[in-house]
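Participant: need a 3D model of the following:
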Amino acid sequence: MEKYSIKVDEYIDKSPDFAQPVLIYLREIIHEACPDAEEAIKWKFPTFMYKGKILCSITSFKHYCSLGFWLHQEMKTLKEIETTAEKSSMFSLGKITKMEDLPSKLQLKKAIKEAMELTDMGVTMKKAAPSKTEMEVPEYFHDALHANAKALDVFEKASPSFRKEYITWITEAKTEATRNKRMEQALEWIAEGKGRNWKYERK
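Facilitator: Down below sits the predicted model:
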């Protein structure tokens, strides 16, 4: 890994025009607040590593982009940001469509610093135990979801059947390459609120 990855440059260049300045800004703030951050592409999205652990990731879609923190469940600063971001969850900056949607630089840096402190303390992500009627989420898919704030938000609020369809589809892949391809597609569809078989659902 390296401080600045050309793959992240390519990801930003391929992002929608509205998202590029937001992603560039977030990238700069992350490196400014965390000089030791190293870039990588994980589950198709730019991810920032700190001391070998995932710190946060930035994502862009057709109509919005966002920033997600790995240890969001433990972060107090995100609850403060929640009040300033429309329709934001406690671990995401919500749907960012322009620079004005972003919290202040001070708030962003405070959140990044808190994420670093939690990592330094050895805090790990809590994994909820599945209920008897729920299928267990495989660890690799669990990690991928937590690197994509929007997809995780939708997945956690969705019905058991919604989750089961995706888990079954991914776990039934015959090869790792197929599994990874399905997982990337699943993250995109879930983030958009689409069920596994959305193409065949009645409109």
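Participant: okay, CA-based contacts and neighbour counts for the rest of this
Facilitator: Fine.
Participant: now do the strands in the protein.
Facilitator: 38-42, 45-50, 53-60, 65-69 (DSSP state E).
Participant: closest to Leu78 out of those?
Facilitator: Nearest to Leu78, of all those, is strand 65-69, at 9.3 Å by Cα to Cα.
Participant: got the contact list for that closest one?
Facilitator: 19, 22-23, 26, 55-60, 91-97, 115, 147-150 (Cα atoms under 8 Å, 6 or more residues apart in numbering).
Participant: so which of these are in helices?
Facilitator: Assigned to helices by DSSP state H, the following of those qualify: Ala19, Val22, Leu23, Leu26, Ala115, Ala149, Lys150.
Participant: residue contacts, the fourth one?
Facilitator: If I follow you right, that is Leu26. Ile58, Leu67.
Participant: here is the second sequence; please produce its structure so I can put it next to the first one:
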Amino acid sequence: MNPKVDFFFEKDSKWQEAYGHLRKLVLECGLTETLKWGVPCYTYPSGKTGKPANVVLIHGFKEYCALLFHKGALLKDTDSLLIQQTENVQAARQIRFTSTQEISDNLPVLKAYIYQAIEVEKAGLEVKLKKTKEFDMPEEFKEYLDQNPDLKKAFEHLTPGRQRGYLLHFAQPKQSKTKVSRIEKAIPRIFDGLGLND
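Facilitator: Reported below is the predicted structural model:
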């Protein structure tokens, strides 16, 4: 157990008891506990680099708490438990819980998923992610880029992850005027080399 992570398990939350069960379960599988993105994250040395690689994390939402497998797309979902949060999530998959009992009732199955995720890391496997150019570019944003070469250049200088973030953000609304509004708000950030959430 990593003392830097204790606050997460000690804070009052509707999932506090479930979090404790998940922590015990994951640590029994031989993973190293660390804190990333403000939540407990568990790592294992990558067979590719030897450096600690993210295997699974524990997080919670209003309706459920979950184990999130960073390379869940590579796991065999033998018990049909893995959930893709949204259609745009490429690698990660969740196993969701709405009670502590669900965790207790499924311990051997959950351990099997965790051990499978460790084997994925040992083997150095990677999820083949879609390239940024494979994401749809909203017509409204394409027009802005065509009309403003400096904006096009600034967008192309962003990291692929930041580009994808903007493309997904601009594509979400159904109405064109909402897309345009999002684009106009984002332009100064793009020129500053910042991503959507930087």
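Participant: what's the burial count for Lys36 of the second structure?
Facilitator: 12 (other Cα atoms under 10 Å).
Participant: likewise Val55 of the second structure?
Facilitator: Count around Val55 of the second structure with other Cα under 10 Å applied: 26.
Participant: any figure for the gap between Val5 of the second structure and Asp12 of the second structure?
Facilitator: 14 Å (Cα to Cα, to the nearest Å).
Participant: for the two, indicate the residue with more neighbours.
Facilitator: Between Val5 of the second structure and Asp12, Val5 has the larger neighbour count (other Cα under 10 Å), namely 17 against 10.
Participant: the more buried one matches what in the first structure?
Facilitator: Under the alignment by TM-score structural alignment, Val5 of the second structure pairs with Val8 in the first structure.
Participant: selecting buried members of the ones in helices among the contacts of strand 65-69 of the first structure in PyMOL, what would you type?
Facilitator: A single PyMOL command selects the buried members of those (16 or more other Cα atoms under 10 Å):
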select buried, resi 19+22+23+26+115+149+150
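Participant: columns distance to Phe162 of the first structure on top of the ones in helices among the contacts of strand 65-69 of the first structure, output as a markdown table?
Facilitator: Formatted as a markdown table, these follow (distance: Cα to Cα, whole Å):
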| residue | distance to Phe162 of the first structure |
| --- | --- |
| Ala19 | 29 |
| Val22 | 31 |
| Leu23 | 30 |
| Leu26 | 32 |
| Ala115 | 31 |
| Ala149 | 18 |
| Lys150 | 16 |
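Participant: out of the ones in helices among the contacts of strand 65-69 of the first structure, what pair is the most spread apart?
Facilitator: Top of the distance list for these (Cα to Cα): Ala19 and Ala115, 23.7 Å.
Participant: any idea how far the residue nearest to Ala191 of the first structure when sequence neighbours are not counted is from Glu188 of the first structure?
Facilitator: The spatially closest residue to Ala191 of the first structure, leaving aside those adjacent along the chain, is Ala151, at 3.9 Å (Cα to Cα, 6 or more residues apart in numbering). According to Cα to Cα, Ala151 of the first structure stands 7 Å off from Glu188 of the first structure.
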